[in-house]
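**Q** Would you be able to build a 3D model of this:
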Amino acid sequence: MGTLCGSGGGWTRLAYLDMTDVTQNCPSGFRLYQSGGVRACGRPATNNGSCVSVDFPSNGISYSQICGRVFGHSYISPDAVQNGTNHNNLNADYVDGVSITRGSPRQHVWTLMATRDDSLANGGHSNCPCVNGSTQVPQSFVGSHYFCEGAGGNWNDLQWDGKDCSAHEALCCSAPGLPWFHRDYGNTTTTDYIELRVCADQETGDEDAPVSFYEIYIK
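**A** I've put the predicted structure just below:
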């Protein structure tokens, strides 16, 4: 592959999904959402918090960098990393959004947080951590390795693309690299598989963050 994430060439693509292509299907176990011309893949119907996941094996390729991007949608009322039962559990539904990890036990790579609100709401409790006035704080295992965007209740507003952002989201939507996330582990190499999970800490009738596009590369 050509230059990605400002880190030269030599990339190998591990994962790709583009639901605007009607010949493509959701990964096994994911539920298809179809509304307003959007096709996206989220959690199976559930009455509580959950995650649905897909693994991407490295096929024995040793790598020290991960680069990728994910686009999704805000369904009803996700609220990023508002403090839920599993708030500090990387292995559970710690986010309303997408969790990208590698290996077992899981090691955090990137988190993409979704929220309904793109203006300050509920005293900042349901806003992205990067919104001025938000009371949310990323988990210690997430740190600065996240993107977050609010949709203002608009299903068609693509999340994590850095576009159609409100003034409150200026910091969120100017995050370095957006929409591309990048991890560089220096001289440390691994053959770990990469896992993508769509998670939310409440029932699907209340919130979800289905994805409509992703691509992930390693080198």
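**Q** Please make it C-alpha for all contacts and neighbour counts, starting now.
**A** Noted.
**Q** What separation is there between the residue nearest to G72 when sequence neighbours are not counted and R39?
**A** Spatial nearest neighbour of G72, chain neighbours left out: V211 (3.9 Å); criterion: C-alpha to C-alpha, 6 or more residues apart in numbering. Distance of V211 to R39, given as C-alpha to C-alpha, to the nearest Å: 9 Å.
**Q** and those two? which has more neighbours close in?
**A** Comparing V211 with R39 by neighbour count (other C-alpha atoms under 10 Å), the higher total belongs to V211, at 29 against 23.
**Q** three-state assignment of H168?
**A** Secondary structure for H168, judged by DSSP: H, G, I helix; E, B strand; the rest coil, is helix.
**Q** Could you also give me the structure for this second sequence? I'd like to compare it with the first:
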Amino acid sequence: MEVNALILTVFLDITQRIRQEVVKNESGKKRVEEPDEQYQLNNQSSQQIQTLQAQLSDSILFLQNNFSEQLSSTNKISKDIPQDRPSGEYWITTDSTSSPVQVYCDMNRTSCSCNTTGGWMRVANLDMTDPNQNCPEGLRLVTREEPPLRTCGKHALGCLSTTYSTYGVEYSTVCGRIIAYQSSTPDAFTPYFSNRFLSIDDVYVDGVSLTHGHSPHQHIWTFVNAVNETQTDRRACPCTRPNLNYIGVVPPFIGQDYFCETRSQQHYLCWDGQGCGGTSTYCEFNNPPWFCKQLPQPTTDNIELRLCGDEGISNEDTPIEIVEIYVR
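**A** The predicted model follows:
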């Protein structure tokens, strides 16, 4: 049995016995009427529970002390979890974690178009169509009655961010999708067009910037939100079909790693791969909604999502509905 599974088995076994003692104690109270007998029962049960709790603590400590090498060796999901394992929750430890953490590993992912399947660790899984999910730290809940929606947006102009931990797992490929709504009039790459001195650390886009690392951030993918379906200037997507002479500028530090879309009158979602008409400003060359990014070199950096806009949220916002990110 694997060490992490062994620890979990010991934990479940002893905690189950603790629960049984508690139930036994409660049922015993109903049958005992004399105060002295009640005291003896409570005292005996309390001692048994304390003994079991001590056994649990000692057992886990023993396993961690005697198998510390195995517990700190899982730095690559694709290497250390066999490819024939099913997708699901796994307990892992890395050099960055002091105790095992539970992560979801997808062994059959094919939607990322990364020419590989197994060995993906999910680091972000936000679906605001689920009423039980909440916005991640740093973003605010945005709701609307018509059409009905629950999304996560910014508080003010600039970039607001949330960070997804990779738990120190080394990865070199990132795949995922982000689906959002257009609110008012976001202007695509206009912030960078207006100030070519902006860097990846600045508000260079109206939309979402996905990065890893800091000072400077390292680019993964950019999700661009343009103003509407008919614009043919710098406020539109670079791939606008009617616009053969795009006058805007794509920031050189993102290259071709971006999606760009605007809502249409019939379709409100952005970057979902749907609702693309003949005059859509939708970029199809990167095959949305799923992106796949091969990094220049492996890293263990956490992944940061920044929701950006250079104007107030009453003028432009990109509230997000779905965030799903995997690393390998």
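**Q** aligned partner of the residue nearest to G72 of structure 1 in structure 2?
**A** Following TM-score structural alignment, the counterpart assigned to V211 of structure 1 within structure 2 is I320.
**Q** And its match, how close does it get to G275 of structure 2?
**A** I320 of structure 2 is 17 Å from G275 of structure 2, by C-alpha to C-alpha.
**Q** same thing with D36 of structure 2?
**A** Taken as C-alpha to C-alpha, the span from D36 of structure 2 to G275 of structure 2 is 76 Å.
**Q** Then T51 of structure 2?
**A** 63 Å.
**Q** more crowded one of these two?
**A** G275 (18 against 12).
**Q** Give the burial count for the nearest residue to that one once chain neighbours are set aside, as a bare number.
**A** For G275 of structure 2, ignoring the flanking residues on the chain, the nearest one in space by C-alpha to C-alpha, 6+ apart is H267 at 5.6 Å. Per other C-alpha under 10 Å, the neighbour tally for H267 of structure 2 reads 12.
**Q** Which residues does stretch 152-167 of structure 1 contact?
**A** With contacts defined as C-alpha atoms under 8 Å, 6 or more residues apart in numbering, stretch 152-167 of structure 1 is touched by 36, 38, 70-77, 112, 114, 116-119, 147-151, 172-174, 178-179.
**Q** buried ones in it?
**A** 152-153, 155, 157-162, 164-166 (16 or more other C-alpha atoms under 10 Å).
**Q** I'd like the distance between the equivalent of D164 of structure 1 over in structure 2 and R263 of structure 2.
**A** Aligned by TM-score structural alignment, D164 of structure 1 pairs with G275 of structure 2. Distance, G275 of structure 2 to R263 of structure 2, using C-alpha to C-alpha: 8 Å.
**Q** do V103 of structure 2 as well
**A** Taken as C-alpha to C-alpha, the span from V103 of structure 2 to R263 of structure 2 is 34 Å.
**Q** and what of V208 of structure 2?
**A** Counting by C-alpha to C-alpha - V208 of structure 2 and R263 of structure 2 are separated by 15 Å.
**Q** So these two - more neighbours on which side?
**A** V208 (28 against 24).
**Q** Grab the longest helix from structure 2 for me.
**A** helix 35-66 (DSSP state H).
**Q** helices or strands up against that helix?
**A** helix 3-31 (3 or more C-alpha pairs under 8 Å, 6 or more residues apart in numbering; DSSP states H and E).
**Q** Just tell me what F141 of structure 1 corresponds to in structure 2.
**A** Using TM-score structural alignment, F141 of structure 1 lines up with F253 in structure 2.
**Q** so who does its match touch?
**A** 199-200, 219.
**Q** Next, the buried residues of stretch 90-109 of structure 1.
**A** 90, 92-102, 107-109.
**Q** taking the contacts of stretch 152-167 of structure 1 one by one, which sit in helices?
**A** Among the contacts of stretch 152-167 of structure 1, no member lies in helices (by DSSP H).
**Q** Buried among those? Make that a ChimeraX selection.
**A** Listed next is the ChimeraX selection for buried residues among these, using 16+ other C-alpha under 10 Å:
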select :70,71,72,73,74,75,76,77,112,114,116,117,118,119,147,148,149,150,151,172,173,178,179
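**Q** quick one, what contacts the alignment partner in structure 1 of E229 of structure 2?
**A** Under the alignment defined by TM-score structural alignment, E229 of structure 2 corresponds to D118 in structure 1. If you count contacts by C-alpha under 8 Å, 6+ apart, D118 of structure 1 has them with 127, 149-152, 165-166, 168-169.
**Q** if you set the cut-off to 10 Å instead, what comes out?
**A** Residues in contact with D118 of structure 1 (C-alpha atoms under 10 Å, 6 or more residues apart in numbering) are 126-128, 131, 149-153, 164-169.
**Q** Same check on W11 of structure 1?
**A** 1-4, 63, 65-67, 216-219.
**Q** what's the burial count for D201 of structure 1?
**A** 28.
**Q** counterpart of it in structure 2?
**A** Match for D201 of structure 1 (TM-score structural alignment): D310.
**Q** my read: its match touches N195, true?
**A** No: D310 of structure 2 is beyond contact range of N195, at 11.4 Å (criterion: C-alpha atoms under 10 Å).
**Q** ok, the closest residue to T281 of structure 2 other than its chain neighbours - contacts?
**A** Excluding the flanking residues, the one nearest T281 of structure 2 by C-alpha to C-alpha, 6+ apart is T240, at 4.2 Å. Residues near T240 of structure 2 by C-alpha under 10 Å, 6+ apart: 229-233, 246, 260-261, 279-283.
**Q** and what of S64 of structure 1?
**A** 183-191, 218-219.
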